[in-house]
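Visitor: A predicted structure for the sequence below; I have some questions about it.
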Amino acid sequence: MKKLLLIYLLIITTGSFYAQNMSKRAFLTGDFNFTFGINENYTLFNDDDESFLKFSAVMFRVGAGYQFNSKWLASFNVGYDHHTRYSINAIPTYGTLRYNIAVDDFDAFFAEASYGKMWRPSSKYENGDYYKLGLGVQMGGSGRWHTLLKLDFHRKKIIGFKNNTLDSVSLGIGFIFL
């Protein structure tokens, strides 16, 4: 009986110790990304008021996911992309796997990868695949809202588009609600 009580006490103590360190929870996320492309009309050392970078796309994303522990998060996302340079609109739906490289309370430096399907609301181009790789910083806020700053590389596989891909690098600002 004493051995059984000792084992039971050990299991309870170990379980409560790990329960305090576990950070399993569901979350909501959203962000705006802005893409700038190189201006083809820009000439070096010419004072014609042309800027080197030109706004080329805006992307809006929302998602829901689950945090497995302090390092790994997974989410399902949907978004809307508008590429002004090519007059392309897209609706990506994708899954994201995020790994927190460094964590301090609710602050984190992370890398993430995404893969999914990109839907086109017009018949100008075909539907395609969507890929994303990125780095970001999560800054803990008061309460459950936290700010995200991200640098992402997006690849949209569009059949019929030149080289069948549309690549972009974007800067994003968003939130995560844990």
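Guide: Thanks, I have the structure now. Numbers count the residues shown, from 1 in each chain.

Visitor: C-alpha only now, for contacts and for neighbours.
Guide: Will do.

Visitor: and the gap between Lys117 and Leu166?
Guide: Using C-alpha to C-alpha, to the nearest Å, we find Lys117 at a distance of 14 Å from Leu166.

Visitor: ditto for Gly172
Guide: 18 Å.

Visitor: would you check that Arg144 makes contact with Phe177?
Guide: Yes - taking contacts as C-alpha atoms under 8 Å, Arg144 lies within contact range of Phe177: 5.5 Å.

Visitor: neighbour count for those two, which is higher?
Guide: A direct count of neighbours by other C-alpha atoms under 10 Å for Arg144 and Phe177 places Phe177 higher, at 14 against 11.

Visitor: wait, the more buried one sits on Thr147?
Guide: No - with contacts counted by C-alpha under 8 Å, Phe177 stays clear of Thr147, the gap being 9.0 Å.

Visitor: dropping in the other structure now:
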Amino acid sequence: MVKKLLFFALLYVGQSFAQDNLNRPFFTGSLNFSLGLNENYVLFEPDDDEYLIDFTGFFFRTGFGYEFQRKFAVSINAGYDYHSRYSVSAIPTYCSLKYNITEREDDAFFVEMSYGKMWRPSSRYPDGNYYGFGIGSQFSGENRWNLILKLDFHRKGIFGFENNRIDSLSFGLGFSFF
């Protein structure tokens, strides 16, 4: 018990002597595109209508969060996902935890994990869980606006699909506003 009190006392003293407060709220948004292998593509057979890589979906996300000491950030997010390959729409609501691996001024390279609930606008499939993991870079911009480039893995629990889920890898372009 004494060790815990000492730890928190040192943490408080360190915080109070810090030169500037780096905790700050933010708003974020992104648009992701998912690509996949075309199941109808046949290797070494010329066909003008088929490509090896095919567009499989897009995801729009927005959220509010709070960054702690420029290393950790927590956010609450919502979005709209559309998987064109399956004609499936979903509305994920989730919490994210972001950790900046490296930083230089306001630029950062980070990892992000997400967990939440995925809502289905139609009754064709039931609601399920949502999981996400991503890596990305944030580039500082003008007037507190930042550009974000991300690579995300998404898992949506939807019964009726292979292994009762849809997995996707997406490329994202987004922003944050501090």
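Guide: All right, it came through fine. What you are looking at is a predicted structure, and each value in this text was computed from that prediction instead of being measured.

Visitor: more neighbours: Gly172 and Leu166 of the first structure, which one.
Guide: Gly172 (20 against 16).

Visitor: quick check: next helix or strand after the host helix or strand of Leu11 of the second structure?
Guide: In the assignment (DSSP states H and E), Leu11 of the second structure maps to helix 2-16. The helix or strand immediately downstream of helix 2-16 of the second structure is strand 24-37, counting by DSSP H and E.

Visitor: who are the packing partners of the next helix or strand after that next one?
Guide: Toward the C-terminal end, the helix or strand that comes next after strand 24-37 of the second structure (DSSP H and E) is strand 53-68. The contact analysis (3 or more C-alpha pairs under 8 Å, 6 or more residues apart in numbering; DSSP states H and E) places strand 53-68 of the second structure against strand 24-37, strand 72-83.

Visitor: could you redo those as TSV and give each row mean neighbour count and distance to Thr93 of the second structure?
Guide: Formatted as TSV, these follow (neighbours: other C-alpha atoms under 10 Å; distance: least, C-alpha to C-alpha, whole Å):
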stretch	mean neighbour count	distance to Thr93 of the second structure
strand 24-37	17	13
strand 72-83	19	4
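
Visitor: for Leu97 of the second structure, see how far away the nearest residue to Asp107 of the second structure once chain neighbours are set aside is.
Guide: Of all residues not flanking Asp107 of the second structure in the chain, Phe139 sits nearest, at 4.6 Å (C-alpha to C-alpha, 6 or more residues apart in numbering). The gap separating Phe139 of the second structure from Leu97 of the second structure is 19 Å, by C-alpha to C-alpha.

Visitor: Asp129 of the first structure and Asn89 of the first structure, how far apart?
Guide: Asp129 of the first structure is 14 Å from Asn89 of the first structure, by C-alpha to C-alpha.

Visitor: what do you get for Ser123 of the first structure?
Guide: Distance, Ser123 of the first structure to Asn89 of the first structure, by C-alpha to C-alpha: 11 Å.

Visitor: ok, the two, which is more surrounded?
Guide: Neighbour count, other C-alpha under 10 Å: between Ser123 of the first structure and Asn89, Asn89 has more, with 18 against 7.

Visitor: so the more buried one: helix, strand or coil?
Guide: With DSSP: H, G, I helix; E, B strand; the rest coil as the basis, Asn89 of the first structure sits in strand.

Visitor: likewise for Pro121 of the second structure?
Guide: Using three-state DSSP, the secondary structure recorded for Pro121 of the second structure is coil.
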